[in-house]
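> Have a look at this fold, sequence not included:
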């Protein structure tokens, strides 16, 4: 198996189903899906049982009890459950373009991690996307999206970029190639070495902090935001609060200042 796709979710079955359908039509299908479930109710498990009968990609459900926003911990548990040496991370609200897996696999290289982006959709367009639109890739067609209510913008060019132009845009973009949880990938051995995600961190920068420790380890990053394309479905973010942001910012400051490589509370705290 070439890769394991790890995606986080929490009580968002409608969005999660759309995302999994996106992975079911990938041009390269030699991968597994690992659902990092941060305490969803039984409807998520029921959905996954249904989808296992409808698609050919293996689906592994890693679940933990709901104890508030504990995404870092469930991602670490998902890393331990993975069965390949290359891990691709995304979220259960990001539908991948059909070449998403092949792009990550083509760009992977020892000593590097990959940094992708996303294209944010408004709620009305997110709701309009059906299984048919995913299978036929209508949801990556600029004209179709505008017909469904998306406002015209120069940013839509990202959705159709490929070949020379995607490589060119990756090269000239001023955006730094950071670890972005919705679209990033790396070697499992590197993630295990740094002890995975810092479980002291809740929402706000925990993905970036992991990437900063990978850099402290000596890794470099590749920019693929115009090559590995996902569309981000809209949703509320009730878990955001200022206190958590301040705490996470202080942790990241310490990681950068002291060149921290291994987090003290990470993957190894989940080993039995």
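Nice, thanks for sending it over. As the structure is a computational prediction, the values presented were derived from the model and not from experiment.
> From here on, just use CA atoms for contacts and neighbour counts.
Noted.
> For the longest helix seen in the chain, list every residue counted as buried.
If you go by DSSP state H, the chain has its longest helix at helix 242-257. Neighbour-count burial for helix 242-257, counted by 16 or more other Cα atoms under 10 Å, picks out 244-245, 248-249, 251-252, 255.
> next, the one to line up against it:
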């Protein structure tokens, strides 16, 4: 089983650096990395080149011209380049725990996708991590309780408690809630079966829910990765959400059409 980690990024090299460092320190080394770059500038390209030259993981840099927020399209291009059987979609501002790949592999199962969750980091701790340009998970974990009291993290228990694979993780039907494209996994053949992400969904919002819904309609069931695969979502300014409701309406229309 070969895993391809597809990291979506756009002009956030400081955060991407932290994410790539966290992937370098995985307990399970059986994966490749594909940077799905939605049109970043030269600073990101230089950072990726640095990691390609210095790191042990196989890294590909898939880039297209900056013509606005086209996350669906760049993820599809990265999927086409993936050599793995199993895809893990990750955002370029989401650092991972050392057993992230190991836990995802434990949850992987033919006929299933996995939707993971995240720990939200506030601005102060994010600035500290990104300015240091060093990811030290042991130090982060040791200070987690203090940072929780400082309201720099929204939760910490998933760092200490890992719930094994079990039947309670499996959803019985499609649910929109708790779908996070920043931590989502599926088999490559299943993604190709539904032609990947819907590229008509341009701008921020809901391409992940649409992807999960269409996988579900294709017979791929959903499994929760919570309390197992949590990522650390670095703080950033709110995205431009002017297309979010339009995208949501498109997804709702698909759901309603299938319900008839």
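Done, it's in. Since the structure is predicted, the reported quantities are computational estimates derived from the model, not experimental observations.
> TM between them?
Superposed pair, TM-score by TM-score structural alignment, normalised by the length of the second structure: 0.89. Supporting alignment: 253 aligned residues with a Cα RMSD of 2.6 Å.
> one step back: could you identify the pair within the buried residues of helix 242-257 of the first structure that is furthest apart?
244 and 255 (16.6 Å; Cα to Cα).
> Check which helix or strand the residue positioned nearest the centre of the second structure maps to.
The centre of the second structure sits closest to residue 90, judged by Cα atoms, centre = their mean, with a distance of 2.0 Å. Element membership of residue 90 of the second structure [criterion: DSSP states H and E] is strand 86-91.
> That strand vs the first structure, average offset?
In this overlay with the first structure, the average offset of strand 86-91 of the second structure from its partner residues is 0.4 Å by mean Cα distance after the TM-score superposition for the first structure.
> for the following helix or strand past that strand, packing partners?
Per DSSP H and E, strand 86-91 of the second structure leads on to strand 94-96 as the next helix or strand towards the C-terminus. Secondary-structure packing of strand 94-96 of the second structure (3 or more Cα pairs under 8 Å, 6 or more residues apart in numbering; DSSP states H and E): helix 13-24, strand 231-233.
> hmm, who's touching the longest one?
Contacts with helix 13-24 of the second structure, where a contact means Cα atoms under 8 Å, 6 or more residues apart in numbering, come from 9, 43-44, 47, 51, 55-57, 92-98, 129-131, 133-135, 137, 234.
> need the helices for the second structure, in chain order.
Under DSSP H, the second structure gives helices at 13-24, 42-54, 71-81, 100-107, 123-132, 137-142, 144-149, 157-160, 188-193, 207-217, 244-259.
> thought residue 1 of the first structure was touching residue 28?
No - with contact defined as Cα atoms under 8 Å, residue 1 of the first structure does not count as touching residue 28 (10.9 Å).
> Between the two, point out the one with more neighbours.
Regarding residue 1 of the first structure and residue 28, a neighbour count based on other Cα atoms under 10 Å identifies residue 28 as having more, with 16 against 11.
> Report the contact partners of that one.
99, 101-102.
> Off-centre distance for stretch 129-137 of the second structure?
19 Å (Cα atoms, centre = their mean, to the nearest Å).
> cool, stretch 247-260 of the first structure as well?
Using Cα atoms, centre = their mean, the offset of stretch 247-260 of the first structure from its chain centre is 22 Å.
> Could you measure from residue 257 of the second structure over to residue 219 of the second structure?
Using Cα to Cα, to the nearest Å, one gets 17 Å for the distance from residue 257 of the second structure to residue 219 of the second structure.
> I meant to write residue 56 of the second structure there.
For residue 56 of the second structure relative to residue 219 of the second structure (Cα to Cα), the value is 37 Å.
> Count the residues that sit near residue 104 of the second structure.
Residue 104 of the second structure: 22 neighbours (other Cα under 10 Å).
> Would you confirm that it contacts residue 229?
Yes - in this structure, residue 104 of the second structure is within contact of residue 229 by Cα under 8 Å, at 6.4 Å.
> surely residue 239 of the first structure meets residue 203?
Yes - using Cα under 8 Å, residue 239 of the first structure makes contact with residue 203 at a distance of 7.1 Å.
> So between these two, which is more surrounded?
Legend: neighbour count by other Cα under 10 Å for residue 239 of the first structure and residue 203, higher for residue 203 (17 against 11).
> With adjacent residues omitted, what lies nearest to the more buried one?
residue 240 (6.5 Å; Cα to Cα, 6 or more residues apart in numbering).
> That neighbour - how many residues pack around it?
13.
> quick one: it from residue 131 of the first structure, how far?
Taken as Cα to Cα, the span from residue 240 of the first structure to residue 131 of the first structure is 30 Å.
> Then residue 27 of the first structure?
17 Å.
> swap in residue 227 of the first structure?
23 Å.
> circling back: my guess is the residue nearest to residue 203 of the first structure contacts residue 202, does it?
No - Residue 240 of the first structure lies out of contact with residue 202 (Cα under 8 Å); the separation is 9.1 Å.
> I'd guessed residue 233 of the second structure sits against residue 93; true?
Yes - counting by Cα under 8 Å, residue 233 of the second structure sits close enough to residue 93 to count as a contact (6.0 Å).
> So these two - more neighbours on which side?
Neighbour count, other Cα under 10 Å: between residue 233 of the second structure and residue 93, residue 93 has more, with 27 against 23.
> if I pick that one, what's in contact with it?
So residue 93 of the second structure contacts 9, 12, 15-16, 18-19, 233-234 (Cα under 8 Å, 6+ apart).
> cool, residue 227 of the first structure as well?
With the criterion set at Cα under 8 Å, 6+ apart, residue 227 of the first structure makes contact with 100, 103, 116, 161-162, 166-167, 170.
> so which of those residues is the most crowded?
Neighbour-wise, the contacts of residue 227 of the first structure (other Cα under 10 Å) top out at residue 116, 26 neighbours.
> Would you quantify the distance from it to residue 231 of the first structure?
12 Å.
> Skipping adjacent residues, who's closest to residue 111 of the second structure in space?
Residue 111 of the second structure sits nearest to residue 220 (Cα to Cα, 6+ apart), 5.0 Å away.
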